[in-house]
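**Q** Need coordinates for the below:
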Amino acid sequence: MSASLFPDLGSLYTVDRAGTRYALDDDRWRGADGSPLLVGPVPAPTPDTIDPAERSLWRYGAAIPVDPAFRTSLGEGCTPMVPLEWNGARVHAKLEWFNPTSSFKDRGVAVMVSHLRSRGARRVLEDSSGNGGSSVAAYAAAAGLDAKILVPAATSEAKVLMVKAFGAEIELVGGTRDEVSAEAIRQSAEIPYASHAWHPMFLEGTKTIAYEMWESLGFTAPDNVVVVAGGGSNVLGCDVAFTELLAAGLIEKRPRLFLGQPEHFAPIADTVNGLDPLEALAARTEARGADGLPARTPSMAEGSSIASPVRLPETVEAVHRSGGGAVAVSEEEIASATRDLVRRGLYAEPTSAVGAAALTRFQEAGVITPEQTTVLILTGTGLKSAERMAALY
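**A** Here you go, the predicted structure:
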């Protein structure tokens, strides 16, 4: 593949919410205003720039702003999209546990670690409820980098074991998922921050899931994409990719983006629906914390249990721009959807099943209909949530 098919890195930039631009080689993970960064417009891949010999997300290297000399790959991407009968309709299930560490996070981490490596990083820091940490640990090992991973003390043992096995230093942090993030930000003053929530290059990897849908569907866009949201990176990755493809005239319409969240951790869904997240939570629970505020009940969908997503306004805007929607689902709905997926041979973790529960709700409401082309993204495997899966049987 000719080097001319790769993006002109010198012309690209990142931008914060205030509109301030930074060079792509500026070693920052957030803007001067404290907001998260996005990479400025990157030309979309075209059918003739896809590298057919590359069986990984790097087949779309023409639209990934990383110097090819520093690519770190474990074969991430190119995950299967299989037919699935769901509530009487045929949908496409995108099985992201076929990624190297069994989670969609490998897409973003592969690109992010490759970028950090190109910037001379020798050590990286990540905070995660499990899947992100496993992925950063794996790709750091592949790239020859040291890694330190901060995880909530309640993270499932299987995910902690995976991080340790890859040789990363692990620190268990008490408190909420957001408190873990706060500790990571404090430590990022000393270690390059490879944050799947903050780093703009992470989204440049997650966007490849949408390229794959487009290619698998004969270079057309689906009508709907449904997914669980914690921090919203899959929603934003799809928004970035479909925006690129639409601008290039490679698709005729923007797919509608739909998301589900656990009802006690639904700030994106509530905001999409015009609700104040704290008031909505108060309406769902009578429990109160020592501060008098509504208390959140832990969800079996641990990977999406994020009370304060870094990119909340951007994710809400992406859903609105697409004409999609969002719902908060109960633990009973998550458990039911998990069991229903397993009965179909898909051993998805409860976090993944939040998207399936959301799909059911949108089907029942007549918003998603059988004649439409719908892709359900299943983000991770139940093998990494053994304790939570066991509780369902």
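
**Q** going forward, measure contacts between C-alpha atoms and count neighbours the same way
**A** Fine.

**Q** what element comes up after the strand or helix carrying Leu359 heading to the C-terminus?
**A** Under DSSP states H and E, the secondary-structure element containing Leu359 is helix 350-364. Scanning forward in sequence from helix 350-364 by DSSP H and E, the next helix or strand is strand 374-378.

**Q** re the thing from before, packing partners of the helix holding Leu359?
**A** Contact analysis of helix 350-364 by 3 or more Cα pairs under 8 Å, 6 or more residues apart in numbering; DSSP states H and E lists strand 224-228, strand 256-262, strand 325-329, helix 331-343, strand 374-378 as its packing neighbours.

**Q** Pull out the buried residues from that helix.
**A** With burial defined by 16 or more other Cα atoms under 10 Å, the residues of helix 350-364 counted as buried are 350-363.

**Q** now it against helix 331-343, angle please.
**A** With axes from the mean of the first three to the mean of the last three Cα atoms, to 10 degrees as the basis, helix 350-364 and helix 331-343 are set at 100 degrees to each other.

**Q** how about TSV for the helices and strands packed on helix 350-364, with distance to Glu183 and mean neighbour count added?
**A** Rendered in TSV, the data for the helices and strands packed on helix 350-364 read as follows (distance: least, Cα to Cα, whole Å; neighbours: other Cα atoms under 10 Å):
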stretch	distance to Glu183	mean neighbour count
strand 224-228	25	28
strand 256-262	24	28
strand 325-329	28	23
helix 331-343	29	19
strand 374-378	29	25
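
**Q** Next, the structure of the following sequence, for comparison with the previous one:
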Amino acid sequence: MVDLPEYACACGRSYEVSVGRWRCDCGGVLDLAAVPLAWSPRGDDHSLWRYADAIPVPGRRFSLGEGMTPLVEASLGGAGSPGGDDGVWFKVEYVSPTGSFKDRGAVVLAALADLIGAPRLVADSSGNAGTAMAAYAARAGVAAEIFVPSGVSEKKLAQIRGHGARVTVVEGPREETARAAVERVEATGAFYASHVYNPFFYEGTKTYALEVFEQLGGTAPDALVLPAGNGTLVIGAYLGFAGLRAAGLVDRVPRIVAVQAELCAPVAEAFTSGRADVEAWSAAGTAEAPGPGERTVAGRTVAEGIAIAAPARGARILEIVRETGGAVVTVSEKEIALSHAALAARGLWVEPTGAVAYAAVRGLRSCGSPLTEGTVVAPLCGSGLKASM
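**A** From the prediction side, this is the model:
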């Protein structure tokens, strides 16, 4: 058995990794005991497993080729956004095997499930994490059941089913989906492959930062602009650059700007209010009705991938953006639609959530915000072939 880092909770409790352990007895979320970043990229490997020495789970045999996604310049020689795109780079995550950055964490969780002998896994998702877990569970030979909220893209549902996973559709808000998944885990003893609760997922998403570091020639950008629902990419990217800083490879972690949709912005509201924790978002919290061109369904944002009313790690997202000198900002439905169209006009076809980070970059640069000064990297996190405007 490979030695794994222990789970640790802020309350002081720690636990060995096991199939049934997914949260602390106090109810808190679990992190991993800190381990120094081992920087020894494998030059002959062009997947995220080139950083295998920095990932505490051996899993290369389950690879579908995830990782090492392209980093492309946004600038078109002065054309484009009102504030200009000079110094802006897109990390094209939608070329990942299942069409989103969630493959980074899913491959690590599938490898972990196999390593600890889990015969089946359960996950809940608004779509992309579910498709990723279904694919990598199939690759690892582990049975999977994926819980999704009603209203998820039919293409994502078809993808999950196509990989052989059982799908359970749950009526009601996203939080009801998570509750139903937890009930199944507790009733069956399945491994909870949660991209929110299981900290090994972030060991995969931290490779986003390691790749950016290499692709920029061994330097850190000035800012990372990242979509934030549950914060899986915010937390992972921070861990990656914090690890590089601790290893003496960079002298700072980039400013992290987390982006939420105006119609579901619990973390942004807490940031603006100066709070250390996040209160659940409700429909009553949406102060403005959609304007012309702002297309929503029953007040729901088109950015379904970040429509999380009560993120379990909201406090951690706030800590990260404040520590790095960043912020939590919001974008409107109209800004998402315009940015989606701008990306498409450049040959980049993303799902609505995939346009959120660029919408924030455009808005911040147009008003001269220092948050997006210098070199900025933003992900195109999900494929438009999976969901559309």
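
**Q** where does the TM-score land?
**A** After superposition, the two chains reach a TM-score of 0.90 (TM-score structural alignment, normalised by the length of structure 2), with 370 aligned residues with a Cα RMSD of 2.2 Å.

**Q** circling back: out of the helices and strands packed on helix 350-364 of structure 1, which comes closest to Gly77 of structure 1?
**A** strand 374-378 (13.0 Å; Cα to Cα).

**Q** you'd agree Ala62 of structure 1 is in a helix?
**A** Yes: going by DSSP: H, G, I helix; E, B strand; the rest coil, the assignment for Ala62 of structure 1 places it inside a helix.

**Q** where's the equivalent of Ala93 of structure 1 over in structure 2 relative to Ala246 of structure 2, distance?
**A** Aligned by TM-score structural alignment, Ala93 of structure 1 pairs with Phe90 of structure 2. Look at Phe90 of structure 2 and Ala246 of structure 2: by Cα to Cα, to the nearest Å, they are 26 Å apart.

**Q** Between these two, which has more neighbouring residues?
**A** Between Phe90 of structure 2 and Ala246, counting by other Cα atoms under 10 Å, Phe90 is the more crowded of the two (21 against 13).

**Q** helix/strand/coil for the more buried one?
**A** Classification of Phe90 of structure 2 using three-state DSSP returns strand.

**Q** got the contact list for it?
**A** Under the criterion of Cα atoms under 8 Å, 6 or more residues apart in numbering, the neighbours of Phe90 of structure 2 are 71-74, 377-380.

**Q** can you list these in TSV and add distance to Ala337 of structure 2?
**A** Listed next are the contacts of Phe90 of structure 2 as TSV, based on distance: Cα to Cα, whole Å:
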residue	distance to Ala337 of structure 2
Leu71	23
Val72	21
Glu73	21
Ala74	18
Val377	20
Ala378	17
Pro379	17
Leu380	14
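
**Q** picking that back up, for Glu302 of structure 1, find the nearest of the helices and strands packed on helix 350-364 of structure 1.
**A** Where those are weighed against each other on Cα to Cα, the nearest is strand 256-262, at 9.3 Å.

**Q** how about Ala309 of structure 2, what's its match in structure 1?
**A** Counting by TM-score structural alignment, Ala309 of structure 2 lines up with Ala307 in structure 1.

**Q** Distance of that match relative to Ala283 of structure 1?
**A** Taken as Cα to Cα, the spacing of Ala307 of structure 1 relative to Ala283 of structure 1 amounts to 16 Å.

**Q** And for Val173 of structure 1?
**A** Taken as Cα to Cα, the spacing of Val173 of structure 1 relative to Ala283 of structure 1 amounts to 30 Å.

**Q** So between these two, which is more surrounded?
**A** Counted by other Cα under 10 Å, Val173 of structure 1 and Ala283 do not tie: Val173 has more neighbours, with 19 against 10.

**Q** pretty sure that one contacts Thr155?
**A** No: in this structure, Val173 of structure 1 sits apart from Thr155 without contact. The criterion is Cα atoms under 8 Å, and the distance is 9.8 Å.

**Q** Stretch 328-348 of structure 1 aligns to what range in structure 2?
**A** Mapped onto structure 2 with TM-score structural alignment as the criterion, stretch 328-348 of structure 1 occupies residues 330-350.

**Q** Which parts of structure 2 are helices?
**A** Counting by DSSP state H, one finds helices in structure 2 at the ranges 103-115, 128-140, 154-162, 174-188, 200-205, 207-215, 232-246, 266-273, 314-323, 333-344, 356-366.

**Q** okay, these in a markdown table with distance to Phe62 of structure 2 next?
**A** Listed next are these as a markdown table, based on distance: least, Cα to Cα, whole Å:
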| stretch | distance to Phe62 of structure 2 |
| --- | --- |
| helix 103-115 | 7 |
| helix 128-140 | 6 |
| helix 154-162 | 18 |
| helix 174-188 | 24 |
| helix 200-205 | 13 |
| helix 207-215 | 16 |
| helix 232-246 | 20 |
| helix 266-273 | 34 |
| helix 314-323 | 30 |
| helix 333-344 | 32 |
| helix 356-366 | 30 |
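
**Q** Can you check which of those gets nearest to Val225 of structure 2?
**A** Among the helices of structure 2, if distance is taken as Cα to Cα, the winner is helix 356-366, at 5.8 Å.

**Q** chain center to that closest one, what's the gap?
**A** The gap between where helix 356-366 of structure 2 is centred and where its chain is centred comes out at 18 Å by Cα atoms, centre = their mean, to the nearest Å.

**Q** By how much does it deviate from structure 1 on average?
**A** By mean Cα distance after the TM-score superposition for structure 1, the fitted helix 356-366 of structure 2 averages 1.6 Å away from its aligned residues in structure 1.
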